[in-house]
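1. structure here, sequence nowhere to be found:
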């Protein structure tokens, strides 16, 4: 009994030591980064002043409502770009996923190539894609569309492949035994099984792209991101606050719509 208690105390002591070392390491990294960046940690003491300034300047007022048509137009453009990029990416990703999944792909080599391609595409951040594409396509909606498309293809391809590989292999083999060709197997055994999770992934990607499109717009000079940047730099803080409020409302509305669609699909 005493030996067990001693071992237990040693275990918890070791855990506390690791936790202490981890906290100490985080503290050292923070201090080091602060010194390199010349970051003034005392700014935390004045955080309340910054919040008060935001409340005074960024709360939309009656004058801000004069900009609502311009803001609504930019918001709709941003939403359309997000939906278009996600829709095209979903079609491309489904084809790649069917060729890359172990249960439906032609070979292991093809699967490795597609997995590597998907990892490459999704590991480049959206800002990186936007900055790279700016050199060739300049500042326009198409640049933002491509940036969202490339990232979405990488993400959805990997998600679709994992979804396809979760399908019961016995159903696929049963159709193959009856002499069904590749397209019959995919249409009758794979797609019906993965339809619901695929729609869920696409809806999730639309939500994610809507958030990313706001940031991309700052770089590509389009959409709601550009409108916010324009108002902010011209010191029109009230309209800028209205832009932020509009983005929040749109994101929540899209999320609620996605949840409703997913519940209906699951119920059916």
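-> Arrived safely. Everything numeric in this text was worked out from a predicted model, so none of it was measured.
2. please make it C-alpha for all contacts and neighbour counts, starting now.
-> Will do.
3. would you map the helices across the chain?
-> Taking DSSP state H, the helices of the chain run over residues 2-37, 47-57, 68-100, 108-123, 126-137, 141-165, 169-177, 182-185, 191-220, 223-233, 237-267.
4. just name the most buried of these.
-> Burial of those is given as mean neighbour count (mean count of other C-alpha atoms under 10 Å); helix 141-165 ranks first at a mean of 24.
5. what angle do helix 191-220 and that helix make with each other?
-> Interaxial angle of helix 141-165 relative to helix 191-220 (axes from the mean of the first three to the mean of the last three C-alpha atoms, to 10 degrees): 150 degrees.
6. ok, now how distant is residue 66 from residue 115?
-> To residue 115, residue 66 is 49 Å away according to C-alpha to C-alpha, to the nearest Å.
7. can you check residue 128 too?
-> For residue 128, the distance to residue 115 - C-alpha to C-alpha - is 20 Å.
8. swap in residue 11?
-> Counting by C-alpha to C-alpha, the gap from residue 11 to residue 115 is 41 Å.
9. same thing with residue 176?
-> Note on residue 176: its distance to residue 115, by C-alpha to C-alpha, is 25 Å.
10. again with residue 211
-> Note on residue 211: its distance to residue 115, by C-alpha to C-alpha, is 26 Å.
11. then this one, side by side with the first:
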């Protein structure tokens, strides 16, 4: 019996592996992509980047302006993430099978979150530009909507996986809904939820650069302006500052996550 099960698993794994190879090859043929040509082009690309993207002393004189725009992007990302977190936590409580008040409400909450999650942040930015124009509000809502949809799903999975036993014990003792949430759900799930929040802050800082290009705000606006004017030294300086900030935030968030776990 065990041998038959293992044989079936091997066949399924083999079939899936073959399908992935076929899909990969088909995609390369359709897009006319050549892996060999791509590998050959890597050294030339690295040399071009080393020559053109290294900031000069003249570019470094604009560092204060870059940092000002970068700070605007960081603040926007954090604010959008934190406000989305509050709304996502509420919807996750309604959508989780462990804490939902009514089954229909739970389905509705998960459905709304699914819609927001499956629309990319770029699509949100393009749609919102039509309504709000090129300003910070557009960037905020684009980040807020995509973050909200993602966090609702992650929070629901966290609640269902981490707190079901504790919730059942509290319900058996006659605890109220709020007591179940604040004494059974949040203490067990808060470390994992905070991990997802920090992850979204990191992600949103990267996404905010692209959103800024579309909305004409933040560090993305500077990147787009210098890129279109072929000022690659400034493009390199902006890219380096973004990378350093993301690394710094990732380092800090890892420290915090280890401290609270």
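-> It's in. Computed from a prediction, not measured in an experiment: that's the story for all the values here.
12. what's the match for residue 234 of the first structure in the second structure?
-> Alignment note: residue 234 of the first structure maps to residue 229 in the second structure; criterion TM-score structural alignment.
13. tally of neighbours for its match?
-> Per other C-alpha atoms under 10 Å, the neighbour tally for residue 229 of the second structure reads 8.
14. tell me who's in contact with it.
-> Residues in contact with residue 229 of the second structure (C-alpha atoms under 8 Å, 6 or more residues apart in numbering): none are found.
15. in the first structure, what residues pair with stretch 183-196 of the second structure?
-> Under TM-score structural alignment, the match for stretch 183-196 of the second structure is residues 188-201.
16. check contacts around residue 240 of the first structure.
-> Counting by C-alpha under 8 Å, 6+ apart, residue 240 of the first structure has contacts 58, 227, 228, 229, 231, 232.
17. could you find the closest non-adjacent residue to the fifth one?
-> Leaving aside its sequence neighbours, residue 231 of the first structure sits nearest to residue 240 (C-alpha to C-alpha, 6 or more residues apart in numbering; 5.4 Å).
18. before we move on, what about the fourth one?
-> The spatial neighbour of residue 229 of the first structure that comes closest, neighbours along the chain excluded (C-alpha to C-alpha, 6+ apart), is residue 218 at 6.5 Å.
19. show me what that neighbour lines up with in the second structure.
-> Counting by TM-score structural alignment, residue 218 of the first structure corresponds to residue 213 in the second structure.
20. residues contacting its match?
-> Neighbouring residues of residue 213 of the second structure by C-alpha under 8 Å, 6+ apart: 220, 221, 223, 224.
21. if we go to 10 Å?
-> Neighbour list for residue 213 of the second structure: 125, 134, 139, 219, 220, 221, 222, 223, 224, 225 [criterion: C-alpha atoms under 10 Å, 6 or more residues apart in numbering].
22. which among those gets closest to residue 78 of the second structure?
-> If you rank the contacts of residue 213 of the second structure by distance to residue 78 of the second structure using C-alpha to C-alpha, residue 139 comes first, at 12.2 Å.
23. that closest one matches what in the first structure?
-> When the first structure is aligned by TM-score structural alignment, residue 139 of the second structure is paired with residue 144.
24. go on, residue 251 of the second structure?
-> Residue 251 of the second structure maps onto residue 256 in the first structure, with residues paired by TM-score structural alignment.
25. the closest residue to residue 215 of the first structure other than its chain neighbours and residue 134 of the first structure, how far apart?
-> In this structure, residue 215 of the first structure finds its nearest non-sequential neighbour in residue 225, 5.9 Å apart by C-alpha to C-alpha, 6+ apart. According to C-alpha to C-alpha, residue 225 of the first structure stands 16 Å off from residue 134 of the first structure.
26. centroid-nearest residue for the first structure?
-> The first structure has residue 208 as the residue nearest its centroid, 3.9 Å off, counting by C-alpha atoms, centre = their mean.
27. got a list of what that one touches?
-> Contacts of residue 208 of the first structure (C-alpha under 10 Å, 6+ apart): 82, 86, 148, 152, 202, 251, 255.
28. let me have those in CSV, adding distance to residue 168 of the first structure as columns.
-> Below are the contacts of residue 208 of the first structure laid out as CSV (distance: C-alpha to C-alpha, whole Å):
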residue, distance to residue 168 of the first structure
82, 33
86, 27
148, 32
152, 26
202, 22
251, 36
255, 31
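29. one step back: for the match of residue 218 of the first structure, give its distance to residue 186 of the second structure.
-> Relative to residue 186 of the second structure, and taking C-alpha to C-alpha, residue 213 of the second structure is found at 38 Å.
30. I am finished for the moment; much appreciated.
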